[in-house]
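A.B. asks: pasting the sequence and the predicted coordinates here, then a few questions.
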Amino acid sequence: MKYILISGGVISGIGKGIFASSLGLLLKTIGLRVTAIKIDPYMNIDAGTMSPIEHGEVFVLNDGGEVDLDLGNYERFLDITLTKDNNITTGKIYQKVINEERKGDYLGKTVQVVPHVTDAMQEWIERVAAIPVDESGEKPDVCIIELGGTVGDIESAPFVEAMRQFQFRVGYKNFALGHVSLVPIIGPVGEQKSKPTQATIRELRSLGLSADLIACRCSTTLDNDVQNKISMFCHVGKDQVLSVRDVSSTYHVPLLIREQGVLDFLRKRLDLDSINISSAQIEKGETLLKQWTKLTIDHDRLSQPVIIALVGKYTNLQDSYLSVKKSLEHSGLRCERKLILKWIEASYLEAEYEKEGPEKYRESWEDLKSADGILVPGGFGTRGTEGKIAAARYARENKVPYLGICLGLQVAVIEFARNVCGLEAANSEELDKNAIHQVVVNMPEISTTHLGGTMRLGLRSTIFQNGTESWSTIRKLYENAQSISKDDHHVVERHRHRYEVNPAHVSMFEAKGLHFVGRDETGERMEIMELKDHPFFIGTQFHPEYLSRPLKPSPPFLGFVMASAEFSKKSVLKSKPKTNGISETHNQF
């Protein structure tokens, strides 16, 4: 097994996850099987209870693991399936060591950070790195390990020490270190500064680790003189200093670093040619490289826009909806449309906000009305929900394509209950425990006192109902994507929720035209909602964004973008979009 550790310096959020994913993708293009591990040095057991505004989205895996968003990057780039153990936290490690101490595994010993905690970290990595991540069932050849945070942080010190020991445990030819650092541009002349990178490499070396690759993040291509200076003062060859400039899309990063010879370096440094790779794997890797190259070319050629309004409550940090954003990009590429994403804070759409912030209220409604499609993603709590309900109503009444995910399905049901079924006091138990008509209720098996890991999580089946074969758009989308066959009526997707549509009201909804075309195995839990007399009005209780891939878009997202593109053709007198869309800004990953 070969291991590549990715660390970061100067600042956090510098793009270690994208760099790690890009290296993994390149290794796959030469036929290697790759897995990935993310180390997060916080004390939380997992990311499940962390605020999206502070830490970005919570990504959910097949086994129900609530993990860091970088595991989503790994799965999307590498097209692999990871487990919750691929996300290591300080909380998990200390919990494991304490449990073993209580069982008597360390009987007679004083349990210490070194060696007991650091040994537990190394053993965890070796165990998880050997888990198959694709349909072949074969063990991976290479494991990419991303160390979260910044080198020098107090909380990451035990992990750095564990990695210092680990390099000797596995041997020189089996361990390499890539360090991602910031090269800021200072002053009116735009001078690139190498001192921060020199400092962070010096810090790394003082801790017993030496970088084999230095990925220099900069807004522009690294100057030759600066590259030479970093090479000289950081004790690496010039070919080991990579210029990772800002690009229009993160999809460009693998090809950007490939052009700089990173694969040739890793071949020699890790003796990759000693790994036995089948001809089928080599051919598969070559095909992947061609597909990815075409993907980046297609991305840059897109010109005809499709405008999507994302109505959420965490829009101040766009990483809160990272998988949703990426899924829309995947579908936009397939539909050959340039994605213009308008971020709308749900609270600004609420009637009571008109007095508090009339300008934002007006601008938000203008953005919503100028969109080709409206998407309401998942979320928790009461803030902004009335704005989401208003957005769902506008989409339903004006025949604008609508996709609701998790809470997005629930608010569409509430809106339908109020304005079509006449239940004016309809609400969710989450939002109003005293509501007269609770059309969305807490699932009976879910804890109401403990929050961490207690939701309905992970891969679950959804069964399409009889009678939907001829008209259901969402069913046809899954059939066309070969996610289901005409003889197989179920599809599997990842879930993350603790509330569901109240089964007691379902017959009333369906009598009024809101159909639940997909349900769980019992038929009592509503999974997919669809309006029959609408171009595209669909809600899913599951989160289809978690399984979307750049080369394999999620069927609900693909259908939504296709419908939005068709709506765009029919629209007239639409306002010109503002220049704040995804495709109109550099993606500073």
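C.D. replies: All right, it came through fine. What you are looking at is a predicted structure, and each value in this text was computed from that prediction instead of being measured.
A.B. asks: contacts and neighbour counts: CA atoms only from here.
C.D. replies: Noted.
A.B. asks: what about Lys342, which SS state?
C.D. replies: What DSSP: H, G, I helix; E, B strand; the rest coil gives for Lys342 is strand.
A.B. asks: how much space separates it from Trp365?
C.D. replies: In this view, Lys342 and Trp365 are 11 Å apart by Cα to Cα, to the nearest Å.
A.B. asks: same thing with Ser12?
C.D. replies: For Ser12, the distance to Trp365 - Cα to Cα - is 35 Å.
A.B. asks: enumerate every residue touching the spatially closest residue to Asp79 that is not a sequence neighbour.
C.D. replies: In space, and not counting its chain neighbours, Asp79 is closest to Arg549: 6.9 Å by Cα to Cα, 6 or more residues apart in numbering. Residues near Arg549 by Cα atoms under 8 Å, 6 or more residues apart in numbering: 75-77, 79, 327, 330.
A.B. asks: for these, pick the one with the most neighbours.
C.D. replies: Counting neighbours by other Cα atoms under 10 Å, Ser327 comes out on top of these with 27 neighbours.
A.B. asks: neighbour count winner among Lys342 and Trp365?
C.D. replies: Lys342 (23 against 15).
A.B. asks: do I have it right that that one meets Val306?
C.D. replies: No - between Lys342 and Val306 there is no contact under Cα atoms under 8 Å: 10.7 Å.
A.B. asks: put this next to the first one:
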Amino acid sequence: MLAPVVAACSHLTPPPPILSLASGGVISGIGKGIISSSLGTMLTNYGLNVTSIKIDPYLNIDAGTFSPYEHGEVFVLDDGGEVDLDLGNYERFLDTDLTRDNNLTTGKIYQKVIEKERRGDYLGKTVQVVPHVTNVIQEWVEQVSRRPLSNGRLADVCIIELGGTIGDIESMPFVEAFRQFQFKVGRENFLLFHVSLVPQPSTTGEQKSKPTQHSVRELRGLGLSPDFIVCRSKTPLQEGLGEKIAMFCHVPSSHVLAVHDLSSIYRVPLLLEQQDLVPMVWKHFELDEALWEPLPPKPLQRWQDLADRYEQLRKTVNIVLVGKYTGLNDAYLSVIKSLQHSCLVAGHKLNLEFVEASQLEDEARDNDPAKFHDAWKTLTQADGILVPGGFGSRGIEGKIAAIKWARTKKVPFFGICLGLQLAVIEFCRNVVGWKGCNSTEVDPECETKVVIDMPELSQTHMGGTMRLGKRRTVFVKRDSVACKLYGEPDFVEERHRHRYEVNPDLVDEIEKHGLRFVGHDIEGKRMEIMELSEKDHPFFLAVQYHPEFLSRPLRPSPPFLGMSLWPLATPCAEWFASACVLPSTRGFT
């Protein structure tokens, strides 16, 4: 996989792109996104402004219609862009907000080329991959890398990750585009990383460098020569292997970086810093040494503290996630990261267990009693229960059963998107008395339609047709748990991704029975936050939006922070404010 880094020196006018391209060999999924994100956070802490672009070589326009089992979760940006989950890593590591243009796909490139062809831009010419497609790729990179960041500053560095591995036919236009780009911007503005797996067969225990040598040879055959080789391995590189790789791959031995499996991803930037990566990058790009002067003695101290804190947690909180895609953790990556962030701040060690929702249903008891028993055993031992977002009817009744358990047994509960809708359905069935109520997504002909399609959305097309992006939620009940968690603001702004909503015509009747809708949209028609009062339940909260998309390692999402605290304490507003580091006002006003 390729993960180029495009940088632009802000002290030059106009700033020419500096491109540092990290290519990947042998296999995909070896942590290239984390390594690229780590480089970004290192440069950020050394005083540079960093942005990123994720390039995916598939023909889809975006990631919105992917199955979570194939690509993991769909990450949503402020502007409603549905993108690859790696952009979530970049936002969390860089603490910045990206846009849909920061995710580039082959589909977007060909769409743009065809639009130009239809408009007559290529009139009289044969439109070809080279130079027309490769030119559009380079233009896209240059334009995005020069746009202001969310803080209003121009980027010094733009980290770009290109999916696939060296030799993949889908990636060839991008590889060729960057081959041309290195001459366009000059070698002093172009830095190439090659991320490669170093396998260690169990039969001999000896780490093998040959796969890396082969992948570098193929990369060089395509016209790109690596400046750095990042070796991914289970254990630290064995003595002499780095020198061997350097000799056969034509790089200095100091430019062979070793990244083995670590106790947490927060240690990756620290490991790269120990190998003097930033000074070598600084030297290659010929950046002004004066930029070092105002730096603190230990630029990555906060990451050191974060990594140390992660390994020093002792008190455990057991959270059970009841979901539909539990076979792949990446399907709930941002939720998992948000729980980790909040537990770090709360001082609790996270023990997260997954329960397949369908295994909680009565049908599972008849078909597979052992799995049914195990699922309920896990659920009943939870300190807190979380029901995340999702689509489709599979597992719906199991999720409703889990929510009923949380409500009746006073177990802390947090629902997200679909989790809110199902919490309302469960309450209406078992408290209000509407036994036949449901969502039109599950049963369009149900007796009482508690959750309905949003009328303005398309019912025939799937991609990009939901209510997407950052939107405002206004607190209508100031005494609510949710309002306290956010620091008692008038409103919050969070990211959405849904096409169903609570039926506004039934809200008044539902609230008469004790369920509180404490947050509405700005028009007061859509229910954004619901909860039970503290006298009825210690912590029963659900939101229509996706707070996991704005959670950061040093600034966790407030609802997740509450979820991490309530199982092991009974906090009041004053205790919560004094014991926790509340988020800054970015996104929470």
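C.D. replies: Looks like it arrived, so ask away. Here the structure is a predicted model, which means the values were calculated and not measured.
A.B. asks: TM-score of the superposed pair?
C.D. replies: For this chain pair, the superposition-based TM-score is 0.92 by TM-score structural alignment, normalised by the length of the first structure; 553 aligned residues with a Cα RMSD of 1.4 Å.
A.B. asks: about what we covered before: make CSV from the contacts of Arg549 of the first structure and add distance to Gln438 of the first structure and secondary structure to it.
C.D. replies: As requested, the contacts of Arg549 of the first structure are arranged in CSV below (distance: Cα to Cα, whole Å; DSSP: H, G, I helix; E, B strand; the rest coil):
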residue, distance to Gln438 of the first structure, secondary structure
Glu75, 37, helix
Arg76, 37, helix
Phe77, 41, helix
Asp79, 40, coil
Ser327, 32, helix
His330, 36, helix
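A.B. asks: which one of those is nearest to Glu527 of the first structure?
C.D. replies: Taking Cα to Cα as the measure, Glu527 of the first structure sits nearest to Ser327 out of those, at 19.4 Å.
A.B. asks: what lines up with the closest one in the second structure?
C.D. replies: Aligned by TM-score structural alignment, Ser327 of the first structure pairs with Ser338 of the second structure.
A.B. asks: next one: Ile14 of the first structure
C.D. replies: So, by TM-score structural alignment, Ile14 of the first structure is matched to Ile30.
A.B. asks: is that match in a helix, a strand, or coil?
C.D. replies: Secondary structure of Ile30 of the second structure, per three-state DSSP, is coil.
A.B. asks: equivalent analysis for Glu511 of the second structure, please.
C.D. replies: Per three-state DSSP, Glu511 of the second structure ends up helix.
A.B. asks: test my guess that it contacts Asp505.
C.D. replies: No - checked against Cα under 8 Å, the pair Glu511 of the second structure and Asp505 is beyond contact range at 11.6 Å.
A.B. asks: ok, how many other residues are close to the closest residue in space to Gly33 of the second structure that isn't next to it in sequence?
C.D. replies: Excluding the flanking residues, the one nearest Gly33 of the second structure by Cα to Cα, 6+ apart is Asp86, at 6.1 Å. Asp86 of the second structure: 23 surrounding residues under other Cα under 10 Å.
A.B. asks: relative to Gly373 of the first structure, how far out is the aligned residue in the first structure for Asp86 of the second structure?
C.D. replies: The equivalent of Asp86 of the second structure in the first structure is Asp70 (alignment by TM-score structural alignment). In this view, Asp70 of the first structure and Gly373 of the first structure are 28 Å apart by Cα to Cα.
A.B. asks: for Asp362 of the second structure, list the residues it contacts.
C.D. replies: Per Cα under 8 Å, 6+ apart, neighbours of Asp362 of the second structure: none.
A.B. asks: what is the equivalent residue in the first structure for it?
C.D. replies: That one, Asp362 of the second structure, aligns with Ala351 by TM-score structural alignment.
A.B. asks: relative to Pro358 of the first structure, how far out is its match?
C.D. replies: From Ala351 of the first structure to Pro358 of the first structure the distance is 10 Å (Cα to Cα).
A.B. asks: now swap in Lys109 of the first structure and tell me
C.D. replies: Distance from Lys109 of the first structure to Pro358 of the first structure, by Cα to Cα: 66 Å.
A.B. asks: would you agree the match of Asp86 of the second structure is in contact with Gly17?
C.D. replies: Yes - counting by Cα under 8 Å, Asp70 of the first structure does reach Gly17; the two are 5.5 Å apart.
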